[in-house]
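Colleague: Quick one, structure for this:
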Amino acid sequence: MRSYFFLFLIFLLPYFCKAQIDTTYIKPFQDELSIRTYLAMKFISMEQAVDGEIKQFMPNAPMNLGLGVSVNNTIINLSYGYGLNFMKDKEKGKTKSLDFQIHNYGRKFIIDLFIQKYHGFYTADDNDKNIVLYPDLTIQQYGAFGQYVFNNKKFSYKAAFNQNERQLKSAGSFLLGGGVYFTKISSDSSFVHKTRNSLRNFQFGVSGGYAYTWAINKRWFASGSATVGANFGTERINDFGKQKIEIYPTFFPRIATGYNKEKWSLGLSYINNLIFSSFSESTNSNVGLSSGNFQIAYIWRFDSNPFWDKKKPKSD
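Modeller: Okay, here's the model as predicted:
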C-alpha cells in the first residue's frame, strides 16, 4: 500500500511544483490529448573488470512495440508494450525479465524509478562473436533518482523527452540531486566476486550536472544532459557505521532529438544510468551496472473532445 501511495505522490508532484515559464523560450502545444506509438528497448547490463580483463554481460532482450496516452500535456502517461520476440538472437540464449521504469520530467523536478529483474545473460567479443551464455546469472536493481532543474523558466525537459511542449529558443540549466539504489547479483557458479557467487549492495549519494537543448530551427531540436556524482554504499543498510563505507562514482547521460509540428511529433531518446556496485582491492576487481531506455516515438495530438466544436454559435 505504501508503494502505491509513493507512486501517487510522484505523479502529483509536478502539480504542486508548478512554475511560471518564459513564453519566449517555452510554448506548450494547444491540444490537451496525445497518443504515442513507440519502439523501446529497456535494458540492464553488467560490466566486471578483474585484473584488467573486462567482461560485459548483456541480456538477450528485444525491443518492445508500445502505445501510450498523455492528457493535458502533462505527466499522465499510460502505456502498454509488446515484446518483439522474433528479433531475439537464439545463439545468445534466453533472458527472462521484469523491467518497470518511470521517467517523469516535471517543470522543476525530474524523477527516475527503476524496478528491474533479469535472469539469463551472455558475453561476446567486439565483433559480437565467441558468445558465451550465463543462463544462471540474475541481476536485480531497485533505484530512485531525482534532480532539481534550476533554470526551469527557460529550459524544458518536457520539450526534449515528452515533446508535449516546444523549446522555442536554445537554453540550458544546472542540475542538482541524488539517488538511492539496492542491487542484488547472484548465480550458481558463473559469477564470482570476492570468492562468492553473489553480491548485495545498498548505496545513496548526490550528483550534479548540466542540461542543454538546441532549438535548431522552428521544427528540429537536439538535447543533451549529463550528471556525475558520488554514492556511499555497503552490503546492507544496517552495516552503515559498522563496516567500511565504500564510495562509488555515478554517471547519468541523456540525449534526445526530434521534429515537431502542431499536430504530431517524431522523437528519439536515450538514457543510461551507470553506477558501480562494488570494488575489491584484494582481487583488483569492480562491478558496474548500466541501465536505461532507448526509444523512438511518434506522437499524435488532438483535442480532448475532437467530435465537439468548442466554438458555440452566436446567440441572436
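Colleague: drop to CA atoms for contacts and neighbour counts, all remaining ones
Modeller: Will do.
Colleague: My read is that residue 11 contacts residue 76, right?
Modeller: Yes - if you go by CA atoms under 8 Å, residue 11 and residue 76 touch, sitting 7.3 Å apart.
Colleague: more crowded one of the two?
Modeller: Taking neighbours as other CA atoms under 10 Å, residue 11 and residue 76 compare with residue 11 leading, 17 against 14.
Colleague: Skip the chain neighbours and tell me the closest residue to the more buried one.
Modeller: Spatial nearest neighbour of residue 11, excluding adjacent residues (CA to CA, 6 or more residues apart in numbering): residue 75 at 6.7 Å.
Colleague: mind listing the strands for the stretch 101-250 of the chain?
Modeller: Counting by DSSP state E, counting those that start in this stretch, the stretch 101-250 of the chain has strands at residues 109-123, 132-149, 165-167, 171-186, 198-215, 220-234, 246-260.
Colleague: Can you check which of those strands gets nearest to residue 299?
Modeller: strand 246-260 (9.3 Å; CA to CA).
Colleague: quick one more, to check against the first:
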Amino acid sequence: MNAPDAAHSFRYQSNSPGRFGFSGGHDFLTLAGTFGVGTIDPLYSKEKGKTKQLNLQLAITGRKILADIYFQKYKGLYADADNFSVFNNGNFYIRPDIETRLYGTTVTLIDKSRKFTAQAPFLLDARQKKSAGSILYGGEFFTDRQKQTALLYHHC
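Modeller: Prediction:
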C-alpha cells in the first residue's frame, strides 16, 4: 500500500515458509503445486503471523500449443511495525484477514509444428531428428484479487 507521501508508505508481505512441491504428469498434462513447511526455514518466524498459501500450475504440452495455467492464494500478511508507531506493541503488524489471489495463463502457438517439436524436452519421449526452428506466437494474461474483511485507516 502506497500513500501519496512516500514517507508513509508500507508493504504487506507473506510469512512464506520453505516449501515442498509435487509434480505429476501423464502424456501432455502436468499438474504441480507447493505447500509450506515452516519448521525448516530459518527466515520463517511465528511472530509474523501465519500465512496460508496455495500454489498450483497446470501445464499443457501439445504438438501445436504450449500452455500454463497458474493459481496462487495467500491469506494472512504482515508489515514491519516500524512504520506504525501507534501499533508498535511488537515487531510486526499482522493482518490475518488480508487475502490475495493471482490467476494467470500463458499460451504459445507453434507455427511449424510438423518439423519442430517442443514436446521432446518436456515429455522425453520424442527426439528432434533434424535441425529445425519455428516462429512462436503467444501471450500471457495475469490478474489478481485482493480482499480484506476489516479496513484500517491510519492518518499520520
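Colleague: Can you pull the TM-score for these?
Modeller: Here the superposed chains carry a TM-score of 0.57, computed using TM-score structural alignment, normalised by the length of structure 2; 136 aligned residues with a CA RMSD of 4.0 Å.
Colleague: For the strands of the stretch 101-250 of structure 1, state which one has the densest average packing.
Modeller: Mean neighbours per residue, mean count of other CA atoms under 10 Å, is largest over those for strand 165-167, with a mean of 25.
Colleague: returning to what we had before: output the strands of the stretch 101-250 of structure 1 as CSV; include the columns distance to residue 89 of structure 1.
Modeller: What follows is the strands of the stretch 101-250 of structure 1, written out as CSV (distance: least, CA to CA, whole Å):
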stretch, distance to residue 89 of structure 1
strand 109-123, 11
strand 132-149, 12
strand 165-167, 38
strand 171-186, 24
strand 198-215, 27
strand 220-234, 31
strand 246-260, 27
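Colleague: The ones you listed: which one's closest to residue 15 of structure 1?
Modeller: strand 109-123 (11.1 Å).
Colleague: Quick check: residue 70 of structure 1 vs residue 63 of structure 1, distance?
Modeller: For residue 70 of structure 1, the distance to residue 63 of structure 1 equals 22 Å [CA to CA, to the nearest Å].
Colleague: Please work out how many residues are found near the alignment partner in structure 2 of the residue nearest to residue 11 of structure 1.
Modeller: In structure 2, the residue matched to residue 75 of structure 1 (TM-score structural alignment) is residue 28. Neighbours of residue 28 of structure 2 under the rule other CA under 10 Å: 14.
Colleague: before we move on, the earlier item: and of the strands of the stretch 101-250 of structure 1, who's closest to residue 271 of structure 1?
Modeller: Smallest distance to residue 271 of structure 1 across the strands of the stretch 101-250 of structure 1 (CA to CA): 4.4 Å, for strand 246-260.
Colleague: Where in structure 2 does that closest one fall?
Modeller: Going by TM-score structural alignment, strand 246-260 of structure 1 lines up with nothing in structure 2.
Colleague: other SSEs contacting that strand?
Modeller: Packed against strand 246-260 of structure 1 by the contact rule (3 or more CA pairs under 8 Å, 6 or more residues apart in numbering; DSSP states H and E) you find strand 220-234, strand 264-280.
Colleague: at 10 Å what do you get?
Modeller: Applying 3 or more CA pairs under 10 Å, 6 or more residues apart in numbering; DSSP states H and E, we find strand 246-260 of structure 1 packed against strand 198-215, strand 220-234, strand 264-280, strand 285-302.
Colleague: Need these in CSV (columns: distance to residue 253 of structure 1).
Modeller: Output for these, formatted as CSV (distance: least, CA to CA, whole Å):
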stretch, distance to residue 253 of structure 1
strand 198-215, 9
strand 220-234, 4
strand 264-280, 6
strand 285-302, 10
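Colleague: Between those, which one is closest to residue 163 of structure 1.
Modeller: Judged by CA to CA, the one of these that comes nearest to residue 163 of structure 1 is strand 264-280, at 7.2 Å.
Colleague: and that closest one, how far from the chain's centre?
Modeller: Distance of strand 264-280 of structure 1 from the chain centroid (CA atoms, centre = their mean, to the nearest Å) equals 5 Å.
Colleague: What helices and strands are in contact with that strand?
Modeller: Using 3+ CA pairs under 10 Å, 6+ apart, strand 264-280 of structure 1 is in contact with strand 33-50, strand 171-186, strand 198-215, strand 220-234, strand 246-260, strand 285-302.
Colleague: Give me the range in structure 2 that the third one lines up against.
Modeller: Mapping strand 198-215 of structure 1 onto structure 2 (TM-score structural alignment) gives no aligned residues.
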